[in-house]
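**Q** Below is the sequence, then the predicted model.
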Amino acid sequence: MKILIVLTYYRPHWTGLTQYAARLAEGLAKKGHQVEVICSQHDKETALEETVNKVKIFRVPYQFRFLRSVIMLGFFGKIIPRINKNEVVLVFLPLQEIVFVSFLTKIFRKKLFLVHNGDLVLPEKGNCLNRLTEKIYYRTTSLGIKNSEGIIIHTEDYAKNSKHLSLFKDKWRVILPPFIIPEIKEKQVENFLKKYKLQGKKLIGFSGRFVEEKGVDYLLEAIPLVIKKIPEAHFVFAGEHKVNYEKFWEKIEPLIKKYQKHISLLGVLNQEEIFVFYKAIEVLVIPSRTDCFPFAQIEAMLSGTPVVCTDIPGARWAIKETGMGELVKPKDPLELTEGIVRVIKNKESYRENFSKAQRIFNDKKSILDYEKLLEA
């Protein structure tokens, strides 16, 4: 089967979405399929064309950035021959060129599937451009869904609570992303703790971008409440802190400074260190306002670490299915505190569900499910 994967960012760009796309592309290529990827050249140091793990990658230079995306004038000329050559087109949303891509698949009579990674949620206050961008996204994506064979979702829990996805129930195709977790040795954890001067502390972790929807402010507000109950607690944050398309850092910086002795900002960790991070912490916290399917949550579980997560559509699914953590009321630092303390004091009881998490999140099954869908 000849498969074209289309998305804005791909490795070495580091997000949960890009890791999902890369694991899927390489997993399909490993099974003998011809897989191509077309994406932006987000970093001028990356090659315009290269083959990585049997996946042929085409990168298109961009002219300027716009909010979370980029404008690529050369995209249209590059993608036409790629769609013509392949049998199936798989688009990872959000993609601002989705209408153009969906019409091309109709013209060339190619199968089109979309991979949904969460509704577009921009900051609520004070920006008419955000509201306009959301409206354009939903209208263009709706056209893409209508022209597709189906839209791949992580869970029905999120889809049925999405104002957008709930309109297209006949198009839903549920497939879990593939997760590949490396084996982490105790020596790696020791070196990690030493490098970041974290020895002797009970580490409470967060992994993700500092944007409004991720709810980092609620976790920061919970810090003094947790410290009262667990004095040796220390909060470690992995991920991009100062995001250029939101001004959320300015909002939370006073809290960062206020509780700085209880906080370590690790920045974006590399592909090895992020899994050492999951192994080193007592609990991972997902304090999101809204979140489709936080990959960090699953990676932590598959590393043997329990999770505290807000009880919101999509994000709550993994804990309900595995039992590897606690669900708490969203937007409530006190509830978050109680969940964190409960998990830390009873960590081993949550880890008893580790084998169940491994059965549910099986990368081989995920690739097989994709094969069956794309070949049907």
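**A** On my side now, so go ahead.
**Q** all contacts plus neighbour counts: C-alpha atoms, from now on.
**A** Will do.
**Q** What is the three-state secondary structure of Q271?
**A** coil (DSSP: H, G, I helix; E, B strand; the rest coil).
**Q** And stretch 90-103, end to end?
**A** 14 Å (CA to CA, to the nearest Å).
**Q** In it, which residues are buried?
**A** 90-99, 101-103 (16 or more other CA atoms under 10 Å).
**Q** same deal with stretch 245-265?
**A** Buried, per 16+ other CA under 10 Å, within stretch 245-265: F248, W249, I252, I256, H262, I263, S264, L265.
**Q** so what's the closest residue to the first one other than its chain neighbours up against?
**A** By the measure of CA to CA, 6 or more residues apart in numbering, the closest residue to F248 outside its immediate chain neighbours is V211, 5.7 Å from it. By CA atoms under 8 Å, 6 or more residues apart in numbering, the contact set of V211 is V243, E246, F248, W249.
**Q** tell me how far the longest helix anywhere in the chain is from the chain's mean position?
**A** Ranked by number of residues, the top helix in the chain under DSSP state H is helix 128-146. Taking CA atoms, centre = their mean, to the nearest Å, the mean C-alpha location of helix 128-146 is offset from the chain mean by 20 Å.
**Q** Point out the other helices and strands that it packs with.
**A** helix 98-107 (3 or more CA pairs under 8 Å, 6 or more residues apart in numbering; DSSP states H and E).
**Q** In contact with I230: list those residues for me.
**A** Going by CA under 8 Å, 6+ apart, I230 touches V341.
**Q** Identify, from the buried residues of stretch 90-103, the entry nearest to N84.
**A** Top of the list for closeness to N84, among those and by CA to CA, is V101 at 11.3 Å.
**Q** Just list the residues touching the closest one, thanks.
**A** With CA under 8 Å, 6+ apart, V101 has no contacts at all.
**Q** Report how many residues lie close to the residue lying closest to F293 once chain neighbours are set aside.
**A** Nearest residue to F293 in three dimensions, chain neighbours excluded: A315, at 5.0 Å (CA to CA, 6+ apart). A315 is flanked by 25 other residues according to other CA atoms under 10 Å.
**Q** Which parts of the stretch 201-350 of the chain are strands?
**A** Under the criterion DSSP state E, counting those that start in this stretch, the stretch 201-350 of the chain contains strands at 202-207, 233-238, 263-267, 283-286, 307-310, 325-328.
**Q** this is the comparison structure:
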Amino acid sequence: MPDKSYDLTVAVTYYEPYVSGLTHTARGIAEGMANRGWRVAVVAAQHDPDLPLRDTVGGVDVYRTPVLMRVSRAVVAPRYPLLAGHLARHSALFHINLPMPEAGLLMPLARPVPVVSRLHTDPYLPPSRLSRMFVHATDATARAAIRRSAAVVASSDDQAHASRFWPLIRGRNFTPITPPCLDRRGGQPRYRETRALHVGFLGRIVEDKGIRYLVRAFQRIADPDARLLIAGNYHAVAGGSNLADIQAEIERDSRVRILGELRGREVDDFYASIDVFTLPAVAGSFGIVLAEALMCGVPSVTTDLPGSRYPVTSTGFGRVVPPRDPKALAGAIAELATMPRDWREQKARAARARFSAAASLDAHEVLFTTLRGRAAGRRDR
């Protein structure tokens, strides 16, 4: 067990180098607070056996526990609760990321340290008997964590109010804080092939992203020089990828490109290569990739899901369409492709002000500092 003490310990199942909105948020908060002088630890599962059990990444001490087995998107890591509890008790604050099947076990192990729970999304899996059982169990652990939290965070009021957990959250100390999003301007259009319309998607290649409906929407666009760029991880994806289904949808459309996983400057170049961004999710919450596209000046289309629609509805920089509706999606893409440059620039400035990493970290630091101060006051009495 580690013998160091920390200002903040962040508990998350998957962490760097795994890529998802949840891990991006956890890493952004952890490294952002470390850059502001906080001593930060992250406790995660060793989702890849080649990863070290102890590491330092971006000024953050990362502790991983071996994985015994996997169940759908979850991992079974028997030592995880004990290590997380130990780190929590040696920290001023404990920050847990939900949904997490282990959440209910962590809360008593973290006492008496104040806990901040961030609800990223309500648990979702493609329907099956096993998935319903898993979601029900994960819901129960999330409720246990929320009940014992000193504060609860979600990405927006829109997401929180529509959550299955809202009746419980509204009685807690609740604060909406958007995830820290990166300003990815300055990329080169390395993925652009023609002067015609380029439509983009970036995210994990999984069922709940609704990519098959995007492919069907794009096939309504007749221009032979138009391109659809689909970027994201489809190899080691928790719960498995639906790449084969998407490839079947593409069939003989030679205009579609599957780029695979992009990182760092590659992501900047991706945004610089497209005219319209799309996030056609059928389940999910706040889309960091969506907010970052808006910050780059790329108008975006997303689906009318609580939380997921928030970056577009809060800025007016795009269109919201019903889930699983290729016709509406195609119409919105065509409309946004004609929007003038000055409108894009005005909306992009508003998006950068709303979703910047600095604004998110400022809000997190205020919340964390307040809770830490209250805990210190109670200890002094």
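**A** Good, I have the coordinates. Remember, predicted model here, so these are calculated numbers, not experimental data.
**Q** Would you pull the TM-score for this pair?
**A** TM-score of the superposed chains, computed with TM-score structural alignment, normalised by the length of the first structure, equals 0.91; 362 aligned residues with a CA RMSD of 1.9 Å.
**Q** quick revisit: counterpart of the residue nearest to F293 of the first structure in the second structure?
**A** Aligning on TM-score structural alignment places A315 of the first structure opposite S308 in the second structure.
**Q** Including distance to E321 of the first structure, could the buried residues of stretch 90-103 of the first structure go into CSV?
**A** As requested, those are exported to CSV (distance: CA to CA, whole Å):
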residue, distance to E321 of the first structure
L90, 28
V91, 28
F92, 25
L93, 25
P94, 27
L95, 30
Q96, 33
E97, 35
I98, 33
V99, 36
V101, 36
S102, 35
F103, 38
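**Q** Please report the distance of T13 of the second structure from R27 of the second structure.
**A** Taking CA to CA, one finds T13 of the second structure at 12 Å from R27 of the second structure.
**Q** tell me the centre residue of the first structure?
**A** When CA atoms, centre = their mean is applied to the first structure, the residue found nearest the centroid is G16 (3.3 Å).
**Q** List the contacts of R185 of the second structure.
**A** By CA under 8 Å, 6+ apart, the contact set of R185 of the second structure is D268, Y271, A272, M295, C296.
**Q** who's in contact with the fourth one?
**A** What it means is M295 of the second structure. Contacts for M295 of the second structure (CA under 8 Å, 6+ apart) come out as D183, R184, R185, A348, R349, A351, R352, F355.
**Q** Just give me the match in the first structure for it.
**A** Applying TM-score structural alignment, one finds that M295 of the second structure aligns to L302 in the first structure.
**Q** How about S117 of the second structure?
**A** Alignment note (TM-score structural alignment): S117 of the second structure maps to L114 of the first structure.
**Q** Assign its match to helix, strand or coil.
**A** From three-state DSSP, the assignment for L114 of the first structure is strand.
**Q** is it true that it touches I152?
**A** Yes - counting by CA atoms under 8 Å, I152 is a contact partner of L114 of the first structure at 6.0 Å.
**Q** the more surrounded of those two?
**A** When L114 of the first structure and I152 are compared for neighbours, L114 comes out ahead with 29 against 23, by other CA under 10 Å.
**Q** roughly how far apart are the more buried one and N362 of the first structure?
**A** Distance from L114 of the first structure to N362 of the first structure, by CA to CA: 21 Å.
**Q** go on, S142 of the first structure?
**A** Taken as CA to CA, the span from S142 of the first structure to N362 of the first structure is 30 Å.
**Q** and if you look at F103 of the first structure?
**A** Separation of F103 of the first structure from N362 of the first structure (CA to CA): 34 Å.
**Q** hang on, the earlier thing: more neighbours, T13 and R27 of the second structure?
**A** Neighbours were counted for T13 of the second structure and for R27 using other CA under 10 Å; T13 has more, 26 against 22.
**Q** What residues does the residue mapped onto the more buried one from the first structure make contact with?
**A** When the first structure is aligned by TM-score structural alignment, T13 of the second structure is paired with T8. Counting by CA under 8 Å, 6+ apart, T8 of the first structure makes contact with C39, S40, S69, V70, P94, L95.
**Q** quick one: what's aligned to L93 of the second structure in the first structure?
**A** For L93 of the second structure, the aligned residue in the first structure is V88 (criterion: TM-score structural alignment).
**Q** so its match makes contact with V6?
**A** No - counting by CA under 8 Å, V6 is not a contact partner of V88 of the first structure; they are 10.8 Å apart.
**Q** what touches both of T13 and R27 of the second structure?
**A** Taking CA under 8 Å, 6+ apart as the contact rule, T13 of the second structure and R27 touch no residue in common.
**Q** gap between L73 of the first structure and V60 of the first structure?
**A** In this view, L73 of the first structure and V60 of the first structure are 9 Å apart by CA to CA.
**Q** Pick out whichever of these two has more residues nearby.
**A** In this view L73 of the first structure and V60 are compared by other CA under 10 Å, and V60 has more residues nearby, 24 against 13.
**Q** separation between that one and G77 of the first structure?
**A** 10 Å.
**Q** ditto for N353 of the first structure
**A** Distance, N353 of the first structure to G77 of the first structure, using CA to CA: 50 Å.
**Q** So between the two, which is more surrounded?
**A** When N353 of the first structure and G77 are compared for neighbours, N353 comes out ahead with 18 against 10, by other CA under 10 Å.
**Q** can you give me the helices in the second structure?
**A** Secondary structure of the second structure (DSSP H): helices at 21-35, 80-89, 103-110, 129-147, 157-162, 166-169, 211-218, 243-250, 265-272, 288-295, 310-315, 326-336, 341-355, 357-380.
**Q** ok, back up a step: mind listing what the residue nearest to F293 of the first structure touches?
**A** Counted by CA under 8 Å, 6+ apart, A315 of the first structure has contacts Y158, T290, D291, C292, F293, P294, C309.
**Q** Now check the second structure for the residue matching the third one.
**A** Alignment note (TM-score structural alignment): D291 of the first structure maps to G284 of the second structure.
**Q** give the contact list for its match.
**A** G284 of the second structure makes contact with T121, D122, Y124, D208, K209, L305, G307, S308 under the criterion CA under 8 Å, 6+ apart.
**Q** What separation is there between the second one and F286 of the second structure?
**A** Yep, that's D122 of the second structure we're talking about. In terms of CA to CA, D122 of the second structure sits 12 Å off from F286 of the second structure.
**Q** more crowded one of the two?
**A** F286 (25 against 20).
**Q** The more buried one and S155 touch, don't they?
**A** Yes - distance between F286 of the second structure and S155: 6.3 Å, which falls inside the contact criterion (CA under 8 Å).
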